[in-house]
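> requesting a structural model of the entry that follows:
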Amino acid sequence: MSKTLFRKFLQRSVSRGRLGVVYADGSANTFGEPATGFPEIVLRLTDDRVPRDIVLDPRLGAAEAYMDGRLVIEEGDIMGLVTLLRANNAWDKGGDLGKPRLSRRLLGRVAGAAEKVNNAVRSKDNVAHHYDIGNDFYALMLDDEYWQYSCAYWPTDDLTLAEAQRAKLAHIAAKLMLRPGDTVLDIGCGWGGMAIYLAQNYDVKVTGITLSEEQHRLARQRVEKAVVGDKVSIELVDYRAFAAAGRKFDRIVSVGMFEHVGQPQFEEFFRCCANLLNDDGTMLVHTIGRMGSPGSTDAFTRKYIFPGGYIPALSETVAASEKSRLIATDVETLRLHYGKTLRCWYANCIANRERIVALYDERFYRMWLFYLAGAATVFEFGGMCNYQIQFARNRHALPITRGYMAEEEERLLER
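Predicted coordinates:
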């Protein structure tokens, strides 16, 4: 029965491109037709449980089968497989729209129930699960200049990963409209790349905060190595506790952190930020987002990658900020930039396979490739994007036209 359902699932899922499947009993099926731009993949399933596991939960079932070596890719690779499946059912494929099925709405609510708590203790554990796996690993995957573990920015296609990450930092810095003597808070500062960049290019004081002990340790070392220790401090603290101390800043920047806040804490996050800002202060939030309505995190990501994480829709993000009278002064949607970034990280992991396996094991390596492939393709064909949202507390805090952003970005990139 599970094999029959599995065949029907793939018949519905693959029409363009070719997917060959060899089952544990030696039988085989082929799905789809050759099509320009669509991969051709051949899989071998080593036991009879794989079809059942995938039918029950396609993403988690396929991931665990691949991680355990029960789903073997004989021709192609995991990026090609996920690309084939996602490209056949693109989120923005057009056509007429119907009402979502009741069963799908109910399933989304049940799946999201586990995401409803993200207090300070649980938040620190969730951050450690992902970011404290080891700085040696991230050194193999990220750019070697600013260690940016977030979407790069590609004004042209011919940039290296490091150049695109530097372009992202300039893009964000231009939106902050920094002034000499400004104080800046970097919430979720990672390995200190943004703080270092701002200190190198502006006469400002930057405070970075993180919940990751590994990031905190290395970020402080990187600050000293960059000789900006007089302008940058890195603290190991939750943003809620930091806000309670009553400090004020002229600017706040948060890149790739809002995804970890958790939907029930959105209003608290923006309230803390509003209280941390001076009355004429501004803030830039860079976050992964949903292009559609609010949803839930899939089981694979919740279990293995970002426990407690939640990708927000633009609607719920802005709605939460409105409660703190933060004015959304500018919103930009980055549609394809993260797909390009993730493919660079994927290529780096492929190039460093032996070193990653030596650090962890083959199962971890396959898990990470599956995560990167899924993430890249959800930005290319699925419903994910990146939002950069600029906020101000006062309507007079920023120029009333956007020209200053492009001028400052150009100045920074020419340096």
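
> from here on, contacts and neighbour counts on C-alpha atoms
OK.

> the stretch 301-415 of the chain: strands as residue ranges?
Assigned by DSSP state E, counting those that start in this stretch, the strands in the stretch 301-415 of the chain fall at 327-334, 384-392.

> sequence B follows; please return its structure for comparison with A:
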Amino acid sequence: MASSLHNLLSKIIKKGSLTVRGSGGEQHYGGGGGRTVAIRFTDEAAERELVDDPQLKLGELYMDGRLRVEEGDIYEFLALVKDNTLSEGLSFGMIWRSLIRIAVSQFRNRVPINHNRRNVAHHYDLSEKLFSLFLDEDWQYSCAYFNPPGISLDEAQIAKKRHIVAKLLAEPGQRALEIGSGWGGMAMYLAESSGVDVTGITLSTEQLKISRERAAKRGLAGSVRFDLQDYYYLPPRKYDRIVSVGMFEHVGRLNYRRFFNKVNDVLADDGVMVLHSIGQPYPAIINNPWIEKYIFPGGYIPSVAEVLPAIEKAGLLVSDIEILPMHYAHTLRHWRERFMANKEKAIALYDERFVRMWEFYLAGSEMAFTHEAFFIFQMQIVKKRTAVPDNRDYIYEREAELKAFEQQRIPLDRIAV
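Model prediction:
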């Protein structure tokens, strides 16, 4: 084994048990009492590359099959590392690469270039068959709401839609806008449950096609429409309700003022918006380089402290904030288990390297919620304080009504074409 890797692991792994098999045979690290994981390197160069640039190379080595998990899985390995302190053992290579990434990040922040369409296509214009392998029956590609605990993924995704729509206080005859409409599930639920006219906008051509097909199948073409549209170029039209779920992570921190200024432009004076987004406990200096390169180019997870000033400067008010700490960890675990259960189908769609990349992405994302204090925040945003009640009882009362609606709603797969 490369001496640099041996020295690094000796400093890091104190709790749990890690077995590493590589060029120099088998080495053991940790004092036990935690997770037990075994990994293998296929070549000595991989060991050196990992030490020089772990943030990028760990994922790349796993994708390429040069780092293999032989006991446990990739989530358990990532979690084992995070269970231990990382305050020691930084190599020169780690330090200088981090400094370069900070400099590049600062440069990009000062020279904002709108690549929204390209960035969205990188992730969301993959084959629809891929997402069908692990999402729920409504194709909700955002955090579910496991209330009560222990419910299925499908039940939790319905609970998420129910919870958000209850906060919107939607009423028949209103006009609603969904910014980042995905595969159309939220827009259709909102229209059918509350009698509102919904416009959903997306930058994904694949999602647009499927959304329109699904709305037509439900007979909602007259009340739900989907457009290929960047939020910044929305025409001047007022909406009574605005919802955005899992899209704000792609806005970019330099564009928060732009985003909320546009919300202010199109939200009616007595309107209500619900913003659902991943959050992190403090502003990040740089994005994870592997996620940036392979999964979400141009994305950024905000802290609440970064979002609130932009809302205030746009002349908007926050009427409610709810933090959901672990619901996305549960969601990602369901997705990863479903994806790996359909591993052979995913390989047939793409290849083994892609499947390892996707597994690493899902495992690393789950670890961010279990070990790095990431969370979901839901912000209710208004122009007038009187637009919403001064207590939260209405949310639970409306959820009860929506549950009754759900009992009578016909599932999409039972609707005859």
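
> before we move on, back to that, and the strands of the stretch 301-415 of the first structure: which comes nearest residue 280 of the first structure?
Nearest to residue 280 of the first structure, of all these, is strand 384-392, at 7.3 Å by C-alpha to C-alpha.

> counterpart of the closest one in the second structure, which residues?
Mapped onto the second structure using TM-score structural alignment, strand 384-392 of the first structure covers residues 374-382.

> how about stretch 197-208 of the first structure?
Under TM-score structural alignment, the match for stretch 197-208 of the first structure is residues 189-200.

> give me the longest helix you can find in the first structure.
Determined from DSSP state H, the single longest helix within the first structure is helix 362-380.

> please identify the deepest-packed of the strands of the stretch 301-415 of the first structure.
Among the strands of the stretch 301-415 of the first structure, ranked by average contacts under mean count of other C-alpha atoms under 10 Å, first place goes to strand 384-392 (a mean of 23).

> the inter-axis angle of it versus helix 362-380?
Strand 384-392 of the first structure runs at 70 degrees relative to helix 362-380, counting by axes from the mean of the first three to the mean of the last three C-alpha atoms, to 10 degrees.

> how about the strands in the first structure?
18-22, 28-31, 40-45, 71-75, 183-187, 205-210, 232-236, 249-255, 277-290, 327-334, 384-392 (DSSP state E).

> make a markdown table from those strands and add distance to residue 318 of the first structure to it.
A markdown table is the format used below for these (distance: least, C-alpha to C-alpha, whole Å):
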| stretch | distance to residue 318 of the first structure |
| --- | --- |
| strand 18-22 | 41 |
| strand 28-31 | 43 |
| strand 40-45 | 41 |
| strand 71-75 | 42 |
| strand 183-187 | 18 |
| strand 205-210 | 23 |
| strand 232-236 | 28 |
| strand 249-255 | 15 |
| strand 277-290 | 11 |
| strand 327-334 | 7 |
| strand 384-392 | 9 |
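
> how close does residue 218 of the first structure sit to residue 186 of the first structure?
Separation of residue 218 of the first structure from residue 186 of the first structure (C-alpha to C-alpha, to the nearest Å) stands at 16 Å.

> ditto for residue 217 of the first structure
Using C-alpha to C-alpha, residue 217 of the first structure is found at 16 Å from residue 186 of the first structure.

> quick one: which of the strands of the first structure is nearest residue 171 of the first structure?
If we rank the strands of the first structure by C-alpha to C-alpha, the stretch that ends up nearest is strand 384-392, at 10.0 Å.

> of all the strands of the stretch 301-415 of the first structure, which lies closest to residue 234 of the first structure?
strand 384-392 (23.3 Å).

> mean deviation, that closest one versus the second structure?
Using mean C-alpha distance after the TM-score superposition for the first structure, strand 384-392 of the first structure ends up 0.8 Å from its aligned counterpart in the second structure, as a mean over the superposed pairs.

> what do you get for stretch 267-275 of the first structure?
The superposed stretch 267-275 of the first structure is, by mean C-alpha distance after the TM-score superposition for the first structure, a mean 0.5 Å from where its aligned residues fall in the second structure.
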